[in-house]
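A.B. asks: any chance you could fold what I've pasted below:
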Amino acid sequence: MSQMVCLGILAGMSVTDLLYRKVSGELLAAAGIGAVIFQICYGKCNVWILGGGIAVGLCFLGISRLTGEGIGYGDSIMILLLGIYLGIWKLLIVLSGAFFLLALAAVVLLSYYSIRGKGMAQGTVGMKKISRKYVLPFYPFLTCGYILYLVSWK
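C.D. replies: The predicted structure follows:
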């Protein structure tokens, strides 16, 4: 049951991230409170596994700070919350799936727009400029990584 709640929260935040390119602090705070309450009431995680998940989330917050939000703060906070909820090993499985799908989507987008752009005039209407600096929202990939974890590791 709690896995479906987590999936619902991630899906809702994915839609918010896609539509507005931002996730509200209130949603993140509610998810954080839920993750902490879950660990207090139902947590069967070893303290070291839980601490490792928190450490991974804190590392992502540090990366967000150092890269000037190359990975957004909201994404990093959600990774921290997933670390509290899942622990380090399950979090790493989710992140592996998310980053794999993100890389796949980036390759597909870059390939599509580079093929589509050849032979067309630069001023063509509807032509999007996609480069290595194009930003993809991360929440949908985090949600898909969590779904892959639920399907394959349970």
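A.B. asks: rest of the way, CA atoms for contacts and neighbours
C.D. replies: Noted.
A.B. asks: in this structure, where's the longest helix?
C.D. replies: helix 88-117 (DSSP state H).
A.B. asks: distance from the chain centre to that helix, please.
C.D. replies: 11 Å (Cα atoms, centre = their mean, to the nearest Å).
A.B. asks: report all helices and strands that the helix or strand just after that helix contacts.
C.D. replies: Once the chain leaves helix 88-117, the next helix or strand it forms, by DSSP states H and E, is helix 139-152. For helix 139-152, the packing partners by 3 or more Cα pairs under 8 Å, 6 or more residues apart in numbering; DSSP states H and E come out as helix 2-20, helix 88-117.
A.B. asks: could you dump the ones you listed into a markdown table with mean neighbour count and distance to V151 added?
C.D. replies: Below are the helices and strands packed on helix 139-152 laid out as a markdown table (neighbours: other Cα atoms under 10 Å; distance: least, Cα to Cα, whole Å):
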| stretch | mean neighbour count | distance to V151 |
| --- | --- | --- |
| helix 2-20 | 16 | 11 |
| helix 88-117 | 16 | 11 |
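A.B. asks: which stretch among these comes nearest W48?
C.D. replies: helix 88-117 (8.6 Å; Cα to Cα).
A.B. asks: alongside the first, I'd like the structure of this one:
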Amino acid sequence: MYKIVHICLIIILGVICVFDIKRKKIPVYMLIILAAAGIISNFTVGEFDIEKRIIAMLPGMILLIVSMITKQQIGYGDGMIILIMGLYIDIDDILSIVLSSFFVSSIAAIILMTVFKKKKNFEMAFSPFLLIGYGLVKGVYFICG
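C.D. replies: Below you'll find the predicted structure:
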């Protein structure tokens, strides 16, 4: 059941990425589906530790605050995705995923600015990098055991 939850998370994140890339906006109903699936999985997979879930949701809460302060330089949707991912995975994985995502997005931004001559203030969808970060972190865990 645990693997099914992660496969569903990957699929939903993939669909969100398509919307984010095409429209630079994440539909609220997709976030609701992601959150509902996370809540349901917590009650069906096994033990539900609310304290662990709240701690895992902290990075998303912090990004939502940063989003408000910076007038959405980081979108609310990205903060919401990270917040909701806390329903699925633990804080150490969340932090690894977010850091991996920032790292990969930084490399992509450098390439876009140097090779494709994009300006510093161009906008990039971040959810694809969250999906890549998720794949990297879970892939490393899968390979390394």
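A.B. asks: quick check: TM-score for this pair?
C.D. replies: Here the TM-score for the pair of chains, by TM-score structural alignment, normalised by the length of structure 2, is 0.89; 139 aligned residues with a Cα RMSD of 1.5 Å.
A.B. asks: thinking again about what came up before, with distance to G43 of structure 1 as extra columns, can I get the helices and strands packed on helix 139-152 of structure 1 in JSON lines?
C.D. replies: Listed next are those as JSON lines, based on distance: least, Cα to Cα, whole Å:
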{"stretch": "helix 2-20", "distance to G43 of structure 1": "11"}
{"stretch": "helix 88-117", "distance to G43 of structure 1": "13"}
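A.B. asks: hmm, what's the outermost residue in structure 2?
C.D. replies: Centroid-distance maximum for structure 2: K117 at 27.3 Å, with Cα atoms, centre = their mean.
A.B. asks: on that earlier part again, and the helices and strands packed on helix 139-152 of structure 1: which comes nearest L50 of structure 1?
C.D. replies: helix 88-117 (6.3 Å).
A.B. asks: now stretch 34-50 of structure 1, how far from the centre of its chain.
C.D. replies: So, by Cα atoms, centre = their mean, the centroid of stretch 34-50 of structure 1 is 21 Å from its chain's centroid.
A.B. asks: now swap in stretch 60-68 of structure 2 and tell me
C.D. replies: For stretch 60-68 of structure 2, the distance to the chain centre is 13 Å (Cα atoms, centre = their mean).
A.B. asks: how big's the offset between that stretch and structure 1?
C.D. replies: For stretch 60-68 of structure 2, the mean deviation from structure 1 after alignment is 0.8 Å (mean Cα distance after the TM-score superposition for structure 1).
A.B. asks: buried stuff in that stretch?
C.D. replies: For stretch 60-68 of structure 2, the neighbour count (16 or more other Cα atoms under 10 Å) marks G60, M61, L63, L64, I65, V66, S67 as buried.
A.B. asks: and these, which of them are in helices?
C.D. replies: Per DSSP H, these map to helices at G60, M61, L63, L64, I65, V66, S67.
A.B. asks: closest one of those to L9 of structure 2?
C.D. replies: When these are compared against L9 of structure 2 (criterion: Cα to Cα), the nearest one is G60, at 16.1 Å.
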